[in-house]
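> Can you look at this prediction? I've put the sequence above it.
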Amino acid sequence: MRTPLKATPIAAAIVVVLVLAVAVYALATRPAPPAEPGAAGGPSVVRQSSHVLDDGGADAITVVEFLDFECEACGAFYPVAEELRERFRGEITYVVRYFPLPGHVNSTNAAIAAEAAAQQGRFEAMYHRLFESEWGEAQESHAELFRGFAQELGLDMAAYDAAVADPATAARVELDFEEGRTLGVGSTPTFFVDGERLELQRWGDLEVAIDRAVEARGSR
């Protein structure tokens, strides 16, 4: 059994922000429709086009995070997710999907920037850049700021600009969002561990869920 992550001052902040995020989003949007996992062509927690940060192989536990780059709770959980990715390296496949909340002015812009970077094989680099920079809660577009991030990452800017302007890029982001709603996602971050949606109620719930899944897989 692994030693649990130590509680830090950020732990309390995460719990508070998660609770606030759930409450605000629940008031701002209608409930997501129920999942229909058995329907042909129905929703899937992971798709072939989903962005995989860590591939643990065929026997790995799959962890999927639906996130919003502008969400405070996602930003608070980012270092936790990074530590868990390192702790369970080789034992989990970590997948990221977009869920830009409608109340955030730049959440869709950020997701489009990440998707444009993904088209050049730099999704993870943009993922880190977006979470490690302070830009949220603005009322004006930050599309040019995100373009600056792309320049800093050394992307082909003509290709980046074309991807940002391409309606197919926005449609790719929207696909994740709509599928997330169908799967019961209503706030961010929302995690699925081996296809099961995790209800985050306490600090360490994600680590515990992964730990149990890894141990159960190993005992088979």
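Happy to help now that I have it.
> going forward, measure contacts and count neighbours with C-alpha atoms only.
Fine.
> next helix or strand past the strand or helix carrying residue 95?
Using DSSP states H and E, residue 95 falls within strand 92-98. Using DSSP H and E, the helix or strand that follows strand 92-98 in sequence is helix 107-118.
> Give me the neighbour count for residue 82.
Neighbours of residue 82 under the rule other CA atoms under 10 Å: 11.
> buried stuff in the helix or strand it falls within?
Using DSSP H and E, residue 82 sits in helix 72-87. By neighbour count on 16 or more other CA atoms under 10 Å, the buried set for helix 72-87 is 72-78, 80-81, 84-85.
> TSV please, covering those and showing distance to residue 19.
Output for these, formatted as TSV (distance: CA to CA, whole Å):
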residue	distance to residue 19
72	11
73	9
74	12
75	14
76	13
77	13
78	16
80	17
81	18
84	21
85	24
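> So which of the residues you listed is the closest to residue 169?
residue 74 (22.1 Å; CA to CA).
> Now do the contacts for the closest one.
67-68, 188-189 (CA atoms under 8 Å, 6 or more residues apart in numbering).
> So which elements touch the helix or strand containing residue 168?
Element membership for residue 168 (DSSP H and E) is helix 167-182. With contacts taken as 3 or more CA pairs under 8 Å, 6 or more residues apart in numbering; DSSP states H and E, helix 167-182 sits against strand 92-98, helix 107-118.
> Next one for the comparison:
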Amino acid sequence: MTANTKITLTVLAVVAAVLTGLFVFARPNTPAPAAQPGPQGAPPTVPAEVLVRPDSHKLSTAADGKVTVVEFADLECEVCGAIYPGVERLRAEYAGKVTFVLRYFPIPSHRNAELAARVVEAAGRQGKLEAMYQLMFETQREWGDQQTDHRATFLGFARRLGLDLPAFERDLDDPATQARVLADRKDGASIGVQGTPTFFVNGAKVSGRASYEVLKAAIDAALAK
């Protein structure tokens, strides 16, 4: 190897090292919102401004705002459907004492999950969000876990609730409706939601398989503080 060749190889190696360093330091750094440490021995909590956005849907509201339960739900998820009666029972038992918030988290592998969330969102434009949310879970066995598009089924739900159908379809297909649903899912992913249902009580993720008893215990503990 000649001296000129050695010099050329050395220069190339230096240039490569410099470019690599510039690439590493130039990468954008946009970390997801970090969970905040809880009191000693308590699970970490997620910032309230991420869990409950100004446009988040509150199914029930507590006047004092002391306890808030947030559910990231997939309307096609069978486990979400199974816990739904327990959530409704808790809403009735803690009416006026606990705020319950619905966040959309449609799983991509569920054919109709995102569409169902858009249906609920579109119904909300006509003041029927809660009624459509309830109808979705009460009829889930009719349309869930299928590889068939159920738009026609959901239009039937809109008729059943007495919605203005032309307006409903416009809202259903409005890109802003899809963006609203996906914004919820993005928030969930940013704080570690990986499946549904995922519950948070006052910012602390409820661990283990969700059930009426587990959620009630977490709510009671938060109310007792």
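Perfect, I can see it now. Predicted, not measured: the structure shown is a model, and the values here were computed from it.
> now what about the TM-score between them?
Laid over one another, the chains give 0.78 as their TM-score (TM-score structural alignment, normalised by the length of structure 1), with 182 aligned residues with a CA RMSD of 1.9 Å.
> Residue 8 of structure 2 pairs with which position in structure 1?
When structure 1 is aligned by TM-score structural alignment, no residue sits opposite residue 8 of structure 2.
> With residue 69 of structure 2 instead?
So, by TM-score structural alignment, residue 69 of structure 2 is matched to residue 63.
> residue ranges of the helices in structure 2, please?
Assigned by DSSP state H, structure 2 shows helices spanning 3-26, 48-51, 78-93, 113-124, 129-138, 140-143, 151-160, 165-173, 175-190, 212-224.
> Measure how the third one sits relative to helix 212-224, angle-wise.
It stands for helix 78-93 of structure 2. 40 degrees (axes from the mean of the first three to the mean of the last three CA atoms, to 10 degrees).
> how about the helix or strand harbouring residue 17 of structure 1, aligned to which bit of structure 2?
Taking DSSP H and E as the definition, one finds residue 17 of structure 1 inside helix 9-28. Mapping helix 9-28 of structure 1 onto structure 2 (TM-score structural alignment) gives no aligned residues.
> what's that helix in contact with?
Contacts for helix 9-28 of structure 1 (CA under 8 Å, 6+ apart): 72-73, 76-77, 101, 103, 186-188, 201-203.
> Neighbours of the aligned residue in structure 1 for residue 214 of structure 2, how many?
In structure 1, the residue paired with residue 214 of structure 2 is residue 205, using TM-score structural alignment. Neighbour count for residue 205 of structure 1, taken as other CA under 10 Å: 13.
> so how far is residue 88 of structure 1 from residue 205 of structure 1?
15 Å (CA to CA, to the nearest Å).
> Kindly report the same for residue 113 of structure 1.
Taking CA to CA, one finds residue 113 of structure 1 at 28 Å from residue 88 of structure 1.
> Neighbour count: these two, which is higher?
residue 113 (28 against 20).
> returning to that earlier point: surely the match of residue 69 of structure 2 and residue 94 touch.
Yes: Residue 63 of structure 1 lies in contact with residue 94 (CA atoms under 8 Å); the separation is 4.9 Å.
> What's the local residue count around residue 128 of structure 1?
Residue 128 of structure 1 has 14 neighbours, counted by other CA under 10 Å.
> Tell me which residue of structure 2 matches up with it.
Match for residue 128 of structure 1 (TM-score structural alignment): residue 134.
> Residue 104 of structure 1 -> structure 2?
That one, residue 104 of structure 1, aligns with residue 110 by TM-score structural alignment.
> Tell me how many other residues surround its match.
17.
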